[in-house]
Each structure stands twice: as structure tokens, then as C-alpha cells.
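K.L.:
what follows is a predicted protein model with its sequence.
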Amino acid sequence: MLEQVIDQYWKTVVDTIQEGVMIVNKNGRIVFVNGSFEKITGYSRQEAQGKSCHLLQCDTCEKARCLTGENWCDLFKVGCIDMKRCTLTHKNKGRVQVLKNASLLKDALGNVVGAVETLTDISDIVEKDHQIEAFRRQLQQENGFHNLLGTSRAMHQVFELIRNAARSDAPVLIQGESGTGKELVAQCIHDIGPRLEQPFVKVNCAALNESILESELFGHVKGAFTGAVKDRKGRFEAAKDGDLFLDEIGDLPFYCQVKLLRVLEENIIERVGDNTPTPVNTRIITATNRSLKEDVRTGKFREDLFYRINVIPIQIPPLRERAEDIPVLVDSFLLRNRLKTQSAIQGVSNRAMQSLMAYPWPGNVRELKSAFEYAFVTCHGTVIRREHLPLQVFLSGTSSPTTDNQLPHKDETQKQQLLRALDQSGGNQSMAARMLGVSRVTVWNRMKKYDIDLNRKERVGEAK
């Protein structure tokens, strides 16, 4: 009966979709598969139909044979499977990562007659995730600190402050222009500190309406105001023994500043509409792109609160003050966008890199990231050139064109280009990297690849 229903209503339609489809009877025997199932598993219809679904050796299947001996799979007990990630055994290629959905099939009387499963191949996505994770670990080891990138002296000072802040329970104030990565710094402090297993709660003080900000931070009791139909915990209680990140602290209303000061001094909060103190053990991390000292001077920010949150100050330098970090960030955004878009883009031209180095980046790292997203849309070749960059970045490099002797010759090998750049830069690897339009790490890797030792008197003409 089930086979007849399939032949009459399902086969043609189901055979056209990209997801693999498998239908089994109550005994777990496969009675139908579509074409996509054949591609995902490597088993043809003839090989799969009539066999037990155990053929696929799914690592999440649960055996749950009932007393009558009919039902083989736990699906017949739970009724459905929703977006479950698992691995199957491909006939020829080993394990395959898939996303599984499944549901029971019933006849008109409600009797279970079988089950249907859909399989979505996510192997490419998983592999991409692995590549990104490996790249992230490599960047952290060579060019940065956790999720923060930079090899400049200024960033190494920031990294050291982060280490010190993470070991302390004192309030931290992170200051820097928009786009410098203040939230990443706050997250890093939490991730390497003793409160890692506790919550990390974020609040953007500028994004919340003043009328609900106090309730968001401290919670409220039923009837405290119109719409307060039940008691509600605030962000402080949600953070528990973890870290509470207050972004854009300079936009905190004056009346909330008073309550925040009390939390810092007494480690207690009071919900809106209640006068019962609740103890909290939350460490506060704040951030702002404003000058709080100036706000204190003009009366917009409480002086006593400023000194309470500014126990461990961390100042993140703008990108224009650490231009030597641009090649490292370029490498990161280049690979991330290439993996994300499956683009054929392999690098950045010398003149494009010159424009990137010359531009002052008022939007800092966030703007650089956006510039690369733009370039990946406009570039249809394998190399990002100046004309592929946003107009303001493109124009920044026009006043200092690259001279012919700085550009690598087309007939030179990669080793010869590297030797020429090292020779012209006097052995300075960072300068050589900028001349070649790559990162300092790439220069170092190529030196290792071609066994180039700066202490040896190796010249361009010696490269084979």
C-alpha cells in the first residue's frame, strides 16, 4: 500500500529536490530514495531499496525495538527529528556530514505506516568552518591575541592590559573610536578570565529607550509601571557571577548613573518598583567612544562614577596610528571573504595595498572590513586592485604612486620578487611586505619556503 502511494503521488516531485529523501516502512526497510539521496550516500536505488536503513550507519540513530518487534528506530517513539546534525557512511567516500529531518507517515486512520527522512549535505559548510577555525588559531598564534589582530607595539600593550584586567575583578573602562573593536576586547577579557563559565551579558546603553533602560538593567516588579504585568529580572541578575558589558556608557541617563554607582559601591541592586536590595557579584566592563573626562567637565557624566568605572583603563589606538597592522588585517579579511563567498580572489595588488596603507581609516577596523566586502563584490578577477576599492580609499593612494623599481617585474619568479623587495627595503620584512602587497607573515613564510637567510649575501640574480 505504501509503495503504491509513493508511486502515485511522490516519486516525480521528490526526485527533483536537492535534499536526499528516504522513506522506510515500519520495520526500517527502505522503500524509496530519490536522486539526491543517491548522490549524498553513493548508494543507488537498487542498492538501497529493500535494505535496512542501518545501511547508512547514522551516528545519531537510537535503536528502540518495541514489544511487537516492528519498530526498529527511536523515531517511531519520538515522532519526529528536527534539524539534527549527524554523519552517515558514504558507500565510497567515508563519513558524510548531513542535516537530518524526519517524520512519521500515517494512513487515513492515523496508523503509522512508515517514516520519511530528508538529508541535507553540509560537508562543504563543515569543511569551511574547520578552515576558518584553523585560520583563526593561526592568526591568534602569529599575529594577535585571541580574536584581536595586530603585531604593532600599541596592540601588544593592549594585549598585556587585557591579560591584567582578566585576572582582576576591578571595573574596566575600554575607550576608543568607533570601529576599533571595544566589544571584542570586552569579550576577550571575559573569555580568558576566571568568570569564563559564567554569563557574559551585553547592554548597549545608546540603543535602549530611556524609559526602559532602568528596567533592562535592574529589572522590575509587577505593577511598577504600565505594561509591567509580571516580575522581571534585569541584566545584572542575568549576569549573575559573570561579566556585564555596558557599551556606550557615556549615553547612560543621569538617573541611571546614580543607581549604577550604588551597585559599584555596595554590590546590590533594587528592581524598579521595589525597595528590597538584591546582592550581585557581577564585574562591570564599560566602553565608550566619547571623552568621559570632557563629559565630566560639562556635567553630563558623574565624576564619582567616572572614577569608579575607570579603575582599569584600556585605550584602543585607532587604525591610522598602527598602520603596520593593516597587512595582517588584510590577510584576515581576504581569507574570510574568500571562504565565505567561494571567490577566486587570491590577493591584493601592490598599488591597492599602497592605497590601503595611505588611507586614514576614520571608521577603523570596521571600515576596513567593509572595504573588503565591497572589493569582493566589485572584483571579478583573482587580484583586488585599486579600482575595486571604495572611492575614498582609491583616491588616498593617488598622491604617492609606486615607482617602477618598487613594482615586481612580471617575468620574475616569486622568489626573485621577494629577494628584490628585501634588497630594496634593507631586509625590513614589514616594508618588503608592503611593497609586495602581502602581510609580514607571508614574507616570513616565503623566506622559509625558499630558504632565504638575510645573513647570507643572497641577491636577486642568484634566484633560480
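P.N.:
Arrived safely, thanks for sending. Treat the numbers as computed from the prediction; the structure is a model and nothing was measured.
K.L.:
when you work out contacts or count neighbours from here on, use the C-alpha atoms and nothing else.
P.N.:
Will do.
K.L.:
which SSE is Arg446 in?
P.N.:
Assigned by DSSP states H and E, Arg446 belongs to helix 440-449.
K.L.:
buried residues of that helix, list them for me.
P.N.:
By neighbour count, with 16 or more other CA atoms under 10 Å as the criterion, the buried positions of helix 440-449 are 440-443, 447.
K.L.:
so which of those residues is the closest to Arg235?
P.N.:
Distance to Arg235, by CA to CA, is smallest for Val441 among the buried residues of helix 440-449, at 42.0 Å.
K.L.:
strands of the stretch 351-464 of the chain, start to end?
P.N.:
With DSSP state E, counting those that start in this stretch as the criterion, the stretch 351-464 of the chain has strands at 383-384.
K.L.:
excluding chain neighbours, what is closest to Glu324?
P.N.:
With sequence-adjacent residues excluded and distances taken as CA to CA, 6 or more residues apart in numbering, Glu324 is closest to Ser152, at 6.4 Å.
K.L.:
list the contacts of the one you found.
P.N.:
Residues in contact with Ser152 (CA atoms under 8 Å, 6 or more residues apart in numbering) are 322, 324-325.
K.L.:
same question, Leu139
P.N.:
For Leu139, the contacting residues are 149, 332, by CA under 8 Å, 6+ apart.
K.L.:
past the helix or strand hosting it, which element shows up next along the chain?
P.N.:
In this structure, Leu139 sits in helix 123-143 according to DSSP H and E. Downstream of helix 123-143, the next assigned helix or strand under DSSP H and E is strand 144-145.
K.L.:
dropping in the other structure now:
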Amino acid sequence: MDVDIASHWGTVADTLHDVVLVVDPQGRIVRINRAGEELTGYRNDQLAGQSCRVLNCTGCKIIGQGSGVDYCGLFRAGEVRSKRCTITNRAGEPVVVLKRASVLKDEQGNITGAVETLTDLTELHAKEREITQLRRSLRSEDGFEGLVGSSPAMTSLYRLIDTVAQSDYPVLIQGASGTGKELAALAIHRRGPRADKPYVKVNCAALNPNLLESELFGHVKGSFTGADRDRVGRFEAAEGGDILLDEIGEIPPATQIKLLRVLQEKEIERVGENRPRRVNVRILAATNRDLPELVRRGAFREDLYYRLDVVPVQMPTLAERREDLPLLVEHFMAQAAAKSGKEITGMSPEAFGLLEAYPWPGNVRELRHAVEYACVLCPGGLITAEYLPPKLRQAEPAAPPAAGPAGKRHTQRQELLEALRRAGGNKSKAAEMLGVCRATVWNRINRLGIDCERDL
């Protein structure tokens, strides 16, 4: 038995979860289904005959004055494909929807109206906002693009990175091993105008001279044994973006000459090819070597050094920012605990005292490894001295730093106690007052030897 679908349109439309809205050629609402009534707050009889503009849809394209064909871009374009927009319901509240629309024509091709479907994205939009806020929170916990610290040395570094990121000049990042040079380079890329372009890293010390040249500039087929096809180099792969040349002090003299040409002429030549290729790449160079000393010894070209040293960035050692030690320890403990799934509640005062006394010649990298080691051995709860690497337990105490960690420790303890008292012992409220997460408050309570029942 055949069913006349047209005569049952209202019933069919009312079974749909999405809003179905029909308008005439003048843009007046003819019909809205039950889902539309629930979403907009209007009954069908309240909307019928009104201009569709009553819903104040941000996805409508206005092309002129009047109504319908002379007013709405839909009648000119013929359709709207999956466009996210916002309508206003009867209560005046914005509602995020996914809009699809198409014009209706008769057999002669004349426009008889249009039909729109609106999918409610309210819950999805709310979840997206939660995710965005969580990401911002995580980035905040991770510090400045992964660099952690609030000492004067680090705040100065953050300002410098933000400034140099906006320039197009080469950047030379210098610092001892383990100070975070790669993180600084990535921060410069992410905060600059090339952030949406490629970011390519090359460790210049990890390749022999022949491989390094091919890796940087590419090669053509047959240029050397094993070159069975053309190969794009890292400079071409980084087109429009940034390239990090890590361990720049290790590149051989022949490669230095070619690199100088890139800086001067913005051109490269693939190995085995004599045709120059234009490249648009900003060079970020990093090294723990004393480049001026290498220049004096003739191991590094002076002209290349001055080309690279246009915008120098010096990474502070951990000894120069010892006041950041508590933040770094908390950060690495949280990361290690998240990876292992263990309930690490903090570090005992005795264990933290050993961290404070150690000189950290390997800087932040060595500290991270020490905290990870302790988190691996610790079954859960408080990290005590027995779980720290043996070298920390056996090391001679470091010379007292100028920063005065004991005084800072006392100040931090007093600040936390005050926040806990004002919050009535509520750790979450205290964390909000201090601008940190709840886990950080627990870590500090344990590390600073605070007994909430006794001290509050």
C-alpha cells in the first residue's frame, strides 16, 4: 500500500530530533517542527508568518534590503552546508546550532521557499569550552610553554622569548646542558608568526659530516653511493617555518660555509646539484659550547657566529634559579605520578632538604631524572630520602646559595598556612587562593612538614 509522504509531512518532521524550519520566498516562517518548538521556546503558531529574522541567526548572510530573495543569501547560493552559528531563543538566550539549508523549487525552477535543519550543539559547545579551559589550566600548570619557574631569571627569559619570537632574525640559544634550550626554541616557534608552519629539529652532533649535509640540504639521485632517489632536506621541509639546529657548535667547516650562504642569500643547493633553491626559513640555533672560544681557536667561522648571534638567548642554570626548585619538583612529581598511576602525595622535608643541598651540575634535566627515579621506587604516598638516587644521599652539601632557600621555605610555609586558615582547612579553596592546583597544596603540606590538625 502506497503512502502519501507529502500529506504526512508534519508527522514525519515531528519525529525528528533536529529542528526543521520551512520558510516561503519572502523569508516568512511557514512551519517549524516539534523539536524546533522545544529549542526556540516558540510555538509553531507564534512563529508562522513571522520573518525568520526573529531567531537572529548569526549564520544568515545578508545581501540587501527587503525580504526573501532580495534579502537572504541562501536564495542566491541555493544551499548552506554544515555551518555552525547561533540563534536566539524566546528567552533571549543564545543557542549554538549546526545549520544546513536548501532552497525549494517547483518544476519550472522557480523558488518556492527554503527548508533549514538546525542541530542543537549546546552540550557539545559546553564540553568544548570545558576542554579549552582544561587545556589552559594544564598549560598554566606546565608553566611557560613547558618551561617551569617564577624566579627573576625565568621571568626575564619569558619576556625575552616573547620579544624575539616576533622577529624574523636568527636566534642563538646558549646554555649549559640540561637547561632547556630545546624547550626555549619550541616556545619561540609557538609564540611567533610562524607557529602554524613547520617546526623541524636537527641534532648536528648526531650525524657525520656527509650525512649532515644531505640531511640539511637534501641530495639528488646518484650524487653519492646509496643516493638512489632525490631527497628533500630539512631546510626545504621547514619552508615557511622554523628550523632548530641543535648542537650548532659541532658542524664541520664545509657545512658552516653552506649554512652561511643560507643566512646571507636565503638559498640552498642539494648535494650533487648546482641549481640554487630559495628557502624561507628562520634559523634557531642551540649550543652548550663556548662559540666565541671556538671562533678564537679557528674551529667556528667568525662570520657565521655573528650571523647567528643577532638575537642571543642565554638559558640560566639551575644554580642561578634555585628558588624555582620547589616548583620544578612539584611539576616533575605530578608528571611522573600521572605516568605511573601511583598516588604520590608529596616529598618529605628530609628528602627535599637533600635536593636543596645538591649542586645539580646537570641542571633541570638531572633534577627531572632524580624525581622520576624516586617516583619509580616509591610505592606510593610520601617520597622519603631512601627513594632518592644514591648520589644525592652521598653528595657533599652544596655551598649556600645567595637566594637563601631556608628563608624562602619559611615564607612559603607561612603563606600556605595563612591560606589554609582563611579557607578553614579546605585544600581546594586554599589552592584557589594561592593560584595553584589542589595536588600542589598537598605536595607543599608534606614537603613543608605541615600538620593541619596541629598547625591550623
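P.N.:
Alright, I've got the coordinates. Everything numeric in this text was worked out from a predicted model, so none of it was measured.
K.L.:
follow-up on the earlier one: helices and strands around the helix holding Arg446 of the first structure, which ones?
P.N.:
In terms of contacts (3 or more CA pairs under 8 Å, 6 or more residues apart in numbering; DSSP states H and E), helix 440-449 of the first structure is packed against helix 326-341, helix 414-424, helix 429-436.
K.L.:
tell me which of the ones you listed lies nearest to Val258 of the first structure.
P.N.:
Proximity to Val258 of the first structure (CA to CA) singles out helix 326-341 among those, at 40.4 Å.
K.L.:
the closest one vs the second structure, average distance?
P.N.:
Helix 326-341 of the first structure, aligned to the second structure and superposed, deviates on average by 0.9 Å (mean CA distance after the TM-score superposition for the first structure).
K.L.:
whereabouts in the second structure does that helix align?
P.N.:
Taking TM-score structural alignment as the measure, the second structure aligns residues 325-340 with helix 326-341 of the first structure.
K.L.:
flag every buried residue along the matching stretch.
P.N.:
Judged by neighbour count using 16+ other CA under 10 Å, the buried positions of stretch 325-340 of the second structure are 325-337.
K.L.:
turn these into TSV, columns for distance to Val364 of the second structure.
P.N.:
As requested, those are exported to TSV (distance: CA to CA, whole Å):
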residue	distance to Val364 of the second structure
Leu325	9
Pro326	12
Leu327	11
Leu328	8
Val329	10
Glu330	13
His331	11
Phe332	10
Met333	13
Ala334	15
Gln335	14
Ala336	15
Ala337	18
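K.L.:
from those residues, which single one is nearest Pro198 of the second structure?
P.N.:
Pro198 of the second structure lies nearest to Gln335 out of these, by CA to CA, at 27.3 Å.
K.L.:
helix/strand/coil for Phe235 of the second structure?
P.N.:
State at Phe235 of the second structure, reduced to three classes by DSSP: H, G, I helix; E, B strand; the rest coil: helix.
K.L.:
strands of the stretch 51-200 of the first structure, start to end?
P.N.:
Going by DSSP E, counting those that start in this stretch, the stretch 51-200 of the first structure shows strands at 80-90, 94-106, 112-121, 144-145, 148-149, 172-175, 200-204.
K.L.:
which one, of the ones you listed, ends up nearest to Ile285 of the first structure?
P.N.:
The minimum distance between Ile285 of the first structure and these falls on strand 172-175, with 4.8 Å, by CA to CA.
K.L.:
now for the closest one, which elements pack on it?
P.N.:
Contact partners of strand 172-175 of the first structure among helices and strands, from 3+ CA pairs under 8 Å, 6+ apart: helix 182-191, strand 283-288, strand 312-315.
K.L.:
against Val441 of the second structure, how distant is the closest residue to Ala299 of the second structure other than its chain neighbours?
P.N.:
Residue nearest to Ala299 of the second structure in three dimensions, not counting chain neighbours: Pro253, with 7.5 Å by CA to CA, 6+ apart. To Val441 of the second structure, Pro253 of the second structure is 53 Å away according to CA to CA, to the nearest Å.
K.L.:
settle it for me: which of the two has more neighbours?
P.N.:
Of the pair Pro253 of the second structure and Val441, Val441 is the one with more neighbours under other CA atoms under 10 Å, namely 22 against 14.
K.L.:
all set now, cheers.
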